[in-house]
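1. I'll drop the sequence and a predicted model, then ask my questions.
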Amino acid sequence: MSLIQLLELPIFGDGRGDLVSIEAEKHIPFQIKRVYCLFNLGEHSRGMHAHRQLQQLAFCVHGSCRFVLDDGVTREDVVLSAPTKGLLIGNLIWREMHDFTDDCVIMVLASEYFMESDYLRDYAAFIDAIRSKTA
């Protein structure tokens, strides 16, 4: 089973332009409790963590970047480059973001409010959390 779950977000358009609409529990499988954007990313990589419970939908509003997802066994890459393609990231998935274009803007919809204790920022702790979940 692939770690990459791309959602085709509905686009509505006419001669005046296009609009993407995302509704909680209709287009994504969770209620949205937090929204944030990443921009002015430069050459630095981002992410390098997993979450114990939080789920996310990430998409590039502008520009592009490469996501790496890892479940402790498999690593997969995907490039996001359109506001109509959303990457669904479940809990206990290590995520990294790389190769940002200068104009990259990433929007993330999250299932939970920010809680530092939900973060797994050390890869070894992430692997331990996966093992304890399956034990």
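-> Here it is on my side, so go on. Numbering: from 1, shown residues only.
2. when you work out contacts or count neighbours from here on, use the C-alpha atoms and nothing else.
-> Noted.
3. can you show me the strands along this structure?
-> Using DSSP state E, the strands of the chain run over residues 5-8, 11-14, 17-20, 34-38, 46-51, 56-62, 65-70, 75-80, 85-89, 94-98, 105-110, 119-120.
4. any chance of these in CSV, plus distance to Asp128 and mean neighbour count?
-> Below are those laid out as CSV (distance: least, C-alpha to C-alpha, whole Å; neighbours: other C-alpha atoms under 10 Å):
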stretch, distance to Asp128, mean neighbour count
strand 5-8, 24, 15
strand 11-14, 40, 10
strand 17-20, 38, 10
strand 34-38, 27, 13
strand 46-51, 12, 18
strand 56-62, 22, 23
strand 65-70, 14, 20
strand 75-80, 17, 17
strand 85-89, 19, 22
strand 94-98, 12, 20
strand 105-110, 24, 21
strand 119-120, 10, 18
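5. okay, now the one to match up with it:
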Amino acid sequence: MANIIDLKTFTDSRGNLTVVEKVIPFDIKRVFYIYGVDDSVRGKHRHKKTLQAAISIQGSCRIMNQSGTGQPYQEFTLDSPSKCLIINPEDYHWMDRFSKDCILMVFASEFYDAGDYIFEPYEQ
């Protein structure tokens, strides 16, 4: 089941510094970011192996998540660079409601593999 972790942030008169260190529950093999999104929905899949950690480093978006057949959808709003959503392989998810300035950065536990994707949603 997906969950939010709060990233350690240091704030002073010079601004903010957020640290991603010793909080991601996997070794990072790939980093990608999504930006410039219109009214489209992204994602709509789950994985066989890949864990992900998503951070909106600018702007905001919504991530909907379902962890299995019969499970209710969870709704997460990523609207701060100090929030990190951990998405497990079994989590069917999609991202929408991107603000015009949103930059969604994602850390992944695996290198890209088209065979790792499952596009069928769970039954309700």
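-> Received the coordinates, thanks. Only a predicted model underlies this, so the values are computations on that prediction, with no experimental measurement involved.
6. TM-score for this pair?
-> Once superposed, chain against chain, the TM-score is 0.91 (TM-score structural alignment, normalised by the length of structure 2); 121 aligned residues with a C-alpha RMSD of 1.3 Å.
7. coming back round to it: tell me which of the strands of structure 1 sits nearest to Lys133 of structure 1.
-> strand 46-51 (13.0 Å; C-alpha to C-alpha).
8. in structure 2, what stretch matches that closest one?
-> On structure 2, the counterpart of strand 46-51 of structure 1 by TM-score structural alignment is residues 42-47.
9. which non-adjacent residue is nearest the most centrally placed residue in structure 1?
-> Computing the C-alpha centroid of structure 1 and ranking residues by C-alpha atoms, centre = their mean puts Ala58 first, at 3.7 Å. Nearest residue to Ala58 of structure 1 in three dimensions, chain neighbours excluded: Val108, at 4.4 Å (C-alpha to C-alpha, 6 or more residues apart in numbering).
10. next one: Asp6 of structure 2
-> In space, Asp6 of structure 2 comes closest to Lys83 once its chain neighbours are excluded; the distance is 5.0 Å by C-alpha to C-alpha, 6+ apart.
11. residues contacting the alignment partner in structure 1 of the one you found?
-> Applying TM-score structural alignment, one finds that Lys83 of structure 2 aligns to Lys85 in structure 1. Lys85 of structure 1 makes contacts with Leu6, Leu7, Glu8, Leu9, Phe59, Cys60, as judged by C-alpha atoms under 8 Å, 6 or more residues apart in numbering.
12. distance of Lys85 of structure 1 relative to Ala129 of structure 1?
-> As judged by C-alpha to C-alpha, to the nearest Å, Lys85 of structure 1 and Ala129 of structure 1 stand 29 Å apart.
13. same check, this time on Ile28 of structure 1
-> The spacing between Ile28 of structure 1 and Ala129 of structure 1, counted by C-alpha to C-alpha, is 25 Å.
14. next: Thr74 of structure 1.
-> Per C-alpha to C-alpha, Thr74 of structure 1 is found 16 Å from Ala129 of structure 1.
15. please say which of these two ends up with more neighbours.
-> Shown here are Thr74 of structure 1 and Ala129; by other C-alpha atoms under 10 Å, Ala129 has more neighbours (16 against 10).
16. what sits against the more buried one?
-> Contacts of Ala129 of structure 1 by C-alpha under 8 Å, 6+ apart are Arg52, Leu92.
17. which bit of structure 2 covers stretch 102-113 of structure 1?
-> Aligned using TM-score structural alignment, stretch 102-113 of structure 1 spans residues 100-111 in structure 2.
18. run the chain-centre distance for the matching stretch.
-> Offset of stretch 100-111 of structure 2 from its chain centre (C-alpha atoms, centre = their mean, to the nearest Å): 7 Å.
19. can you give me the end-to-end distance of it?
-> First-to-last residue span, stretch 100-111 of structure 2, C-alpha to C-alpha: 28 Å.
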